[in-house]
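Engineer: Predicted model follows, preceded by the sequence.
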Amino acid sequence: MTQNVDHLIEKQLNSETIYEGKFITLTVQTVELPNGKQATREVIQHPGAVTVLAITAEDKILLVNQFRKATNRTLLETPAGKLEPGEDPLTSAKRELEEETGYQAAQWKHLSSFYTSPGFADELMHSYVATDLTLLKQNLDEDEFLDVLHVTADEAEAMVLDGRIADAKTVALVYWWLRERQREGK
């Protein structure tokens, strides 16, 4: 379905950088709304990220348990990470899978690319499925501490339903996996 949405576009009139960090920039923008009035938008600019649904030969997925300061709790997540400047998303996905879990995959499939929080951030996340895994060696960044779990479909679904998996990208990938397994008759 193609639809003309030009009448919804907000015209940027002004942009001021408030904060520039290692991988995010916060800007405050003045925009002209479709009705001609002005509004302020606070926008986090992010280089983009990847996430990987890694499926083992035993039909389990790899999750990482990692403390996230922004939520002040440990979250179960699919392996993920930010893109380096100019980096191809698949290259990043391969790197993140190996760094965080110690696995390499022979087969890769791009699932989708989606905005994580478009109300205030431009982060575009690229999701992949990785199969035909080989265990090598985990190679965490020096500021990264996490545990790797191998989770069955039933366990993953229960974890989503009872809130142990509360990370949106992971919820989306778990449900994609459950749907695909159902289509395959598993």
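Structural biologist: Happy to help now that I have it.
Engineer: make it CA atoms for all contacts and neighbour counts henceforth
Structural biologist: Noted.
Engineer: Now for the closest residue to Q38 other than its chain neighbours: which residues touch it?
Structural biologist: Excluding the flanking residues, the one nearest Q38 by Cα to Cα, 6 or more residues apart in numbering is E32, at 4.5 Å. When the contact criterion is Cα atoms under 8 Å, 6 or more residues apart in numbering, the partners of E32 are 10-13, 38-39.
Engineer: For N139, state which of the residues you listed is nearest.
Structural biologist: Q12 (42.3 Å; Cα to Cα).
Engineer: Output the contacting helices and strands for the helix or strand containing the closest one.
Structural biologist: In this assignment (DSSP states H and E), Q12 forms part of strand 11-20. Contact partners of strand 11-20 among helices and strands, from 3 or more Cα pairs under 8 Å, 6 or more residues apart in numbering; DSSP states H and E: strand 25-32.
Engineer: Just want the angle from the strand it packs on to strand 11-20.
Structural biologist: Orientation note: strand 25-32 sits at an angle of 160 degrees relative to strand 11-20 (axes from the mean of the first three to the mean of the last three Cα atoms, to 10 degrees).
Engineer: Run the chain-centre distance for the longest helix seen in the chain.
Structural biologist: Once the chain is assigned using DSSP state H, the helix that runs over the most residues is helix 168-183. Centre-to-centre, helix 168-183 and its host chain are 14 Å apart (Cα atoms, centre = their mean, to the nearest Å).
Engineer: Stretch 56-74 too?
Structural biologist: On Cα atoms, centre = their mean, the centre of stretch 56-74 falls 12 Å from that of its chain.
Engineer: Just the endpoints, please. Distance across that stretch?
Structural biologist: The first residue of stretch 56-74 is 24 Å away from its last residue (Cα to Cα, to the nearest Å).
Engineer: Okay, one more to line up with it:
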Amino acid sequence: MSMNDEVLFEGEHLQFRRRLGWEYVEHRTAKESVMIVASTDEGRLVLVDEMRPAVDARVVCLPAGLVGDEGPEDRERAARRELAEETGYEAAQVELLGRGPGSPGMSSEIVNFYRARGVRLAGAQGDREREEIRVHIVSPEELPAWTRNREAEGILIDPKVWAGLFLSGSRP
């Protein structure tokens, strides 16, 4: 928080702030997030969809979550943890692809894109019931038609899916 920041409101998870006349939000417990472009040995992608109250719709996205929201951890550990919690998959290899602001006009959050290779189902999803997360395994070739079908069902597609695929070189 800068000396010029004014806290407008503090919720359980977010702070609403103003700096230089600009209003934005910041996570109270974490400043960064991870998004994971996960693929099986066969090259199939691991995606999730979940209900997002802010847009009043289910949203297809990459497995993702906050870094250090429950205590100190590095980004790679957060990527591995979130992949396992949201999907039940574990990765043989994880590497940073790139990072940057996810929505710089309204949030201070920095998004870290990771590639996870050689993912295998290792157990049950951790927060599946609470977050109502559905896991999808889709080949890159099927992805354009698959996403069109989801949109026809009223499900939104997070554009960061496409950004992550671009960064990883896994273009459909």
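Structural biologist: Now that the structure is in, tell me what you want to look at. Just so we're clear, the structure is a prediction, and the values are computed from it rather than from any experiment.
Engineer: If you count neighbours, what's buried in the strand holding Q12 of structure 1?
Structural biologist: Judged by neighbour count (16 or more other Cα atoms under 10 Å), strand 11-20 of structure 1 contains no buried residues.
Engineer: And for stretch 176-186 of structure 1?
Structural biologist: 177-178.
Engineer: the helices in structure 2, which residues?
Structural biologist: According to DSSP H, the helices that structure 2 contains are 75-87, 128-131, 143-152, 160-168.
Engineer: if we can go back for a sec, distance check, the residue nearest to Q38 of structure 1 against L13 of structure 1.
Structural biologist: Distance of E32 of structure 1 to L13 of structure 1, given as Cα to Cα: 7 Å.
Engineer: What's the match for T27 of structure 1 in structure 2?
Structural biologist: The pairwise alignment with structure 2 assigns T27 of structure 1 to R17, based on TM-score structural alignment.
Engineer: whoops, I mixed them up, D122 of structure 1
Structural biologist: With TM-score structural alignment as the criterion, the equivalent of D122 of structure 1 in structure 2 is S108.
Engineer: With E157 of structure 1 instead?
Structural biologist: For E157 of structure 1, the aligned position in structure 2 is P144, judged by TM-score structural alignment.
Engineer: Can you verify my assumption that that match contacts P172?
Structural biologist: Yes - the pair P144 of structure 2 and P172 passes the contact test of Cα atoms under 8 Å, sitting 6.8 Å apart.
Engineer: hmm, back to that, what's the burial count for the match of D122 of structure 1?
Structural biologist: The tally of other residues near S108 of structure 2 (other Cα atoms under 10 Å) stands at 16.
Engineer: Now it: closest residue in space, sequence neighbours ignored.
Structural biologist: In space, and not counting its chain neighbours, S108 of structure 2 is closest to E26: 5.5 Å by Cα to Cα, 6+ apart.
Engineer: okay, now that neighbour: neighbour count?
Structural biologist: 19.
Engineer: same question, T71 of structure 1
Structural biologist: 8.
Engineer: Just give me the match in structure 2 for it.
Structural biologist: T71 of structure 1 is assigned V55 in structure 2 as its aligned equivalent, the criterion being TM-score structural alignment.
Engineer: what separates R52 of structure 2 from G123 of structure 2, distance-wise?
Structural biologist: Between R52 of structure 2 and G123 of structure 2 the distance, using Cα to Cα, works out to 25 Å.
Engineer: and if you look at K31 of structure 2?
Structural biologist: Distance, K31 of structure 2 to G123 of structure 2, by Cα to Cα: 29 Å.
Engineer: again with D74 of structure 2
Structural biologist: If you measure D74 of structure 2 against G123 of structure 2 using Cα to Cα, the figure is 23 Å.
Engineer: just R117 of structure 2 next, same as before
Structural biologist: With distances defined as Cα to Cα, the gap from R117 of structure 2 to G123 of structure 2 amounts to 17 Å.
Engineer: More neighbours: those two, which one.
Structural biologist: Taking neighbours as other Cα under 10 Å, R117 of structure 2 and G123 compare with R117 leading, 20 against 12.
Engineer: That one maps to what in structure 1?
Structural biologist: With the correspondence set by TM-score structural alignment, R117 of structure 2 lines up against T131 in structure 1.
Engineer: Would you check that that match makes contact with Q107?
Structural biologist: Yes - under the criterion of Cα under 8 Å, T131 of structure 1 makes contact with Q107 at 5.1 Å.
Engineer: picking up where we left off before, helices or strands next to the longest helix of structure 1 in the packing?
Structural biologist: When contacts are defined as 3+ Cα pairs under 8 Å, 6+ apart, helix 168-183 of structure 1 packs onto strand 49-54, strand 73-77, helix 153-161.
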